[in-house]
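**Student:** below is the structure, and that's it, no one-letter string:
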């Protein structure tokens, strides 16, 4: 992780119950709304102690001076040069002292009671992460992410994306694969030991890669629908750019081979190859084939890197003295989720003018669009087998 320029002034005090870490780059306009919502809905300090950390990724919009004047209670750490989302997030995580750490995109807003129910889950020694219900800022009746999922085809996705938020309102917590980094709670000790996000991913799927490591270390993730966060999102990257599709293809291939257990690879290899073939066929029609192929070449240009990461994952369980939480098989291909994501992406288009820079907010919860015909892959099943109600 990056080192902070100076330690927080409150370092001598007792560790808080939760550290809220907010990576930002030239995002003052969004921070104004987020920090106002945190101040408005901050829990009673007699029940929950909280520290807020803004990790400024070399902003040039006066973020640091504005925070010092308007939010003196906020700890600010700053990268001297722009490091991107992973670098900024890891900087904030490196100084977070809380028993639990929440990562928030700067284009989110919290709601009343967003934190208390999430913290309760960490009383369970098996829980390493909690995913709140993330709804769309402009349409809070629609879900942005109800945790992350992963299919045997090697496809990460936002659970229940663009489904009605009322559909989960009366449900209890369930176990999910992982938490979207737009608004995720992590066990502080665990996230510090794991070293935060893998900067080799740059952007896209870094939260899914972290979710894999959490499960390899023997911990699970819980989705808590009563914790609600609003997210603007889905506008930080131009989906027309070839380099974006190349990076997505590279990171997706790395995930499958370096993180998935061998049983998942054996069960899903055929459907993954079918998906890659369909994706390449679509790429030939829309001019993205070379970007996709380039990403696959990038992933396999150093196979030793993937095998080393795989060995490190296998060692995590031994290091923590736990059994990996990867025994249940997910679906081969999540048809319902794919269709919902495609509707959502088509609805929003590729507008990027809302943000002055690709690093203004995290892309973490915005999984890329998918081929229209991909859902026809034979043998597909809907849902994820790890999405089961919690045991009493």
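**Tutor:** Right, received. Where do you want to start? Just so you know, these numbers come straight off a predicted model, no measurement behind them.

**Student:** contacts and neighbour counts: CA atoms only from here.
**Tutor:** Will do.

**Student:** whichever strand or helix holds residue 134: what's the following helix or strand?
**Tutor:** Using DSSP states H and E, residue 134 sits within strand 127-136. Remark: after strand 127-136, the chain's next helix or strand is strand 143-145, criterion DSSP H and E.

**Student:** how far out from the middle of the chain is that following strand?
**Tutor:** Distance, stretch centre to chain centre, for strand 143-145: 12 Å (CA atoms, centre = their mean, to the nearest Å).

**Student:** same question, stretch 104-118
**Tutor:** Offset of stretch 104-118 from its chain centre (CA atoms, centre = their mean): 15 Å.

**Student:** and stretch 271-285, by the same measure?
**Tutor:** Centroid separation for stretch 271-285 versus its chain: 25 Å, with CA atoms, centre = their mean.

**Student:** list the buried residues of it.
**Tutor:** The neighbour-count check on stretch 271-285 (16 or more other CA atoms under 10 Å) flags 271, 272, 274, 275, 276, 278, 279, 280, 282, 283 as buried.

**Student:** alongside the first one, take a look at this:
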């Protein structure tokens, strides 16, 4: 078994895939394997079979589904999800992998530097029970969010595979852009942590996973109701105000009606609010049983009997590099 598996979902952009493969293979960490999950045909013109393992993708192509397939096929202790279009430098993975010496850490969010805005460094996502989903920046002028769960950005993330297997897979139904956040909240509910490592830098070219204003609004509304079932809809009035403000913000780019329609369609998610709560309870019970049968190899430090909602566990800001939420 390898130490690290680098999993790259391929959704059809050959140029971006090859850009990432060149970067990864030039700077490949020791004791690692590279997997490309093929959601679209790839001719493999450079005959990389000896260096890259090509894995068939899901029948219904999606970034989250491809990552699930790749992680299941990986033979490694840790997983590094990497999006096509991402580039890395020598030794980029080591600072992130170091965090896994702490048994409660299940995921590490690297810093994402955008090629078009190099001064804008992203450190993942945060979420609050109103339903607000924001990007976190790494910057010297930032304020920390020490009590808010942080999920890795979809462009790159590191996971402990045993924790992935205990809490996963990614929920494809929440959409590609929210799958990482959903998984981070699941890990937090089980007592695990996601940490940010600003010394692990992944550069991302423009493009990648994208969706329409309607789809983003619909996914966000469904996501709110999915997690309201875990923590309880304690901030329903705040959520309503937030949704109104979000829709009105669409007047600036003519997406008001698309956002409003997406939110209305996403309201159907309230019917499934209890499903996620039951799933979390089942996962906790499964982890307790696993821990009881192998007390010296605890998979997940499950919390007490009380429910753990989206705001109950957090990600500490990295020392010297505070986080702030992008507006």
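**Tutor:** Structure's in. What do you need? Treat the numbers as computed from the prediction; the structure is a model and nothing was measured.

**Student:** overlay the chains and give the TM-score.
**Tutor:** The TM-score (TM-score structural alignment, normalised by the length of the second structure) is 0.80; 302 aligned residues with a CA RMSD of 3.1 Å.

**Student:** of the buried residues of stretch 271-285 of the first structure, which is the nearest to residue 26 of the first structure?
**Tutor:** Nearest to residue 26 of the first structure among these: residue 283, at 33.7 Å, using CA to CA.

**Student:** show the contacting residues for that closest one.
**Tutor:** By CA atoms under 8 Å, 6 or more residues apart in numbering, the contact set of residue 283 of the first structure is 289, 290, 292.

**Student:** selecting buried members of the residues you listed in PyMOL, what would you type?
**Tutor:** In PyMOL syntax, the buried subset of those is picked out as below (16+ other CA under 10 Å):
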select buried, resi 289+292
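
**Student:** which ones among the contacts of residue 283 of the first structure lie within helices?
**Tutor:** 289, 290, 292 (DSSP state H).

**Student:** separation between the nearest residue to the second one once chain neighbours are set aside and residue 238 of the first structure?
**Tutor:** The spatial neighbour of residue 290 of the first structure that comes closest, neighbours along the chain excluded (CA to CA, 6 or more residues apart in numbering), is residue 283 at 7.7 Å. Summarising the geometry, the distance separating residue 283 of the first structure from residue 238 of the first structure, computed by CA to CA, to the nearest Å, is 17 Å.

**Student:** now swap in residue 345 of the first structure and tell me
**Tutor:** Taken as CA to CA, the span from residue 345 of the first structure to residue 238 of the first structure is 12 Å.

**Student:** next, count neighbours for residue 329 of the first structure.
**Tutor:** For residue 329 of the first structure, the count of nearby residues is 16 (other CA atoms under 10 Å).

**Student:** show me the residues around it that make contact.
**Tutor:** 152, 264, 384, 385, 386.

**Student:** dump these into JSON lines; add distance to residue 230 of the first structure and neighbour count as well.
**Tutor:** Shown next, in JSON lines, are these (distance: CA to CA, whole Å; neighbours: other CA atoms under 10 Å):
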{"residue": "152", "distance to residue 230 of the first structure": "30", "neighbour count": "26"}
{"residue": "264", "distance to residue 230 of the first structure": "33", "neighbour count": "21"}
{"residue": "384", "distance to residue 230 of the first structure": "24", "neighbour count": "22"}
{"residue": "385", "distance to residue 230 of the first structure": "27", "neighbour count": "13"}
{"residue": "386", "distance to residue 230 of the first structure": "25", "neighbour count": "20"}
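
**Student:** format the residues you listed as JSON lines; extra columns: secondary structure.
**Tutor:** Below are these laid out as JSON lines (DSSP: H, G, I helix; E, B strand; the rest coil):
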{"residue": "152", "secondary structure": "coil"}
{"residue": "264", "secondary structure": "helix"}
{"residue": "384", "secondary structure": "strand"}
{"residue": "385", "secondary structure": "coil"}
{"residue": "386", "secondary structure": "coil"}
